[in-house]
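**Q** Quick one, structure for this:
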Amino acid sequence: MKSSVIIEMTTEEVQDALLNERESLAKMKMQHAISPLENPMVLKEKRKDVARLLTELTKRSKEAQQ
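**A** Reported below is the predicted structural model:
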């Protein structure tokens, strides 16, 4: 998920996407522990997506406080 897409989302959509990405990442980690994923780089991308979403939420909360 690109940052430009995240910026265009509403705060509620970002929170929902964050929840979905975290659930997806947890499932992938479990699958990877049982049997290796075909492309383990997907885990890295999911982690980065979660970080992007958290960064955007933090940015918005700081803007709201000011």
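
**Q** Could you use CA atoms for every contact and neighbour count after this?
**A** Will do.

**Q** which stretch of helix or strand covers the residue most central in space within the chain?
**A** In the chain, the C-alpha nearest the mean C-alpha coordinate belongs to residue 50, at 2.3 Å (CA atoms, centre = their mean). Per DSSP states H and E: residue 50 is located in helix 41-65.

**Q** returning to what we had before: give the contact list for the residue nearest to the centre of the chain.
**A** The neighbourhood of residue 50, defined by CA atoms under 8 Å, 6 or more residues apart in numbering, consists of 18, 21-22.

**Q** And this one, please, so the two structures can be compared:
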Amino acid sequence: MKVSVLRDMSREELLEKLKELREGLFNLRFQHVTGQLENTAQMGKNRKDIARILTILGETARKSAVKG
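**A** Now for the predicted structure:
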């Protein structure tokens, strides 16, 4: 997912997307352990998307803390 798309999302949307990605990563890990996962690169993509969202949430929290 592109960072520009994530930056346009609201905080609530980001938190919902984060929840979805974490659940998806859990399922991918489960599939990987059971040998059902064919595209293991998807795990890395999910982890990176999670990191992107957490970074954006942290940036916005720091900006609002400085302002208020």
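
**Q** What residues sit buried inside the helix holding residue 50 of the first structure?
**A** Neighbour-count burial for helix 41-65 of the first structure flags 43, 46, 49-50, 52-53, 56-57 (criterion: 16 or more other CA atoms under 10 Å).

**Q** got it, and stretch 15-26 of the second structure?
**A** For stretch 15-26 of the second structure, by 16+ other CA under 10 Å, it's 17-18, 21, 24-25.

**Q** Residue 62 of the second structure: which of these is nearest?
**A** residue 18 (18.8 Å; CA to CA).

**Q** Excluding sequence neighbours, find me the nearest residue to the closest one.
**A** In space, and not counting its chain neighbours, residue 18 of the second structure is closest to residue 50: 6.1 Å by CA to CA, 6 or more residues apart in numbering.

**Q** ok, that neighbour to residue 43 of the second structure distance?
**A** Distance, residue 50 of the second structure to residue 43 of the second structure, by CA to CA, to the nearest Å: 11 Å.

**Q** ditto for residue 59 of the second structure
**A** Residue 59 of the second structure is 24 Å from residue 43 of the second structure, by CA to CA.

**Q** Please apply the same query to residue 66 of the second structure.
**A** In terms of CA to CA, residue 66 of the second structure sits 35 Å off from residue 43 of the second structure.

**Q** With residue 32 of the second structure instead?
**A** Applying CA to CA to residue 32 of the second structure and residue 43 of the second structure gives a distance of 9 Å.

**Q** what does residue 49 of the second structure give?
**A** Counting by CA to CA - residue 49 of the second structure and residue 43 of the second structure are separated by 10 Å.
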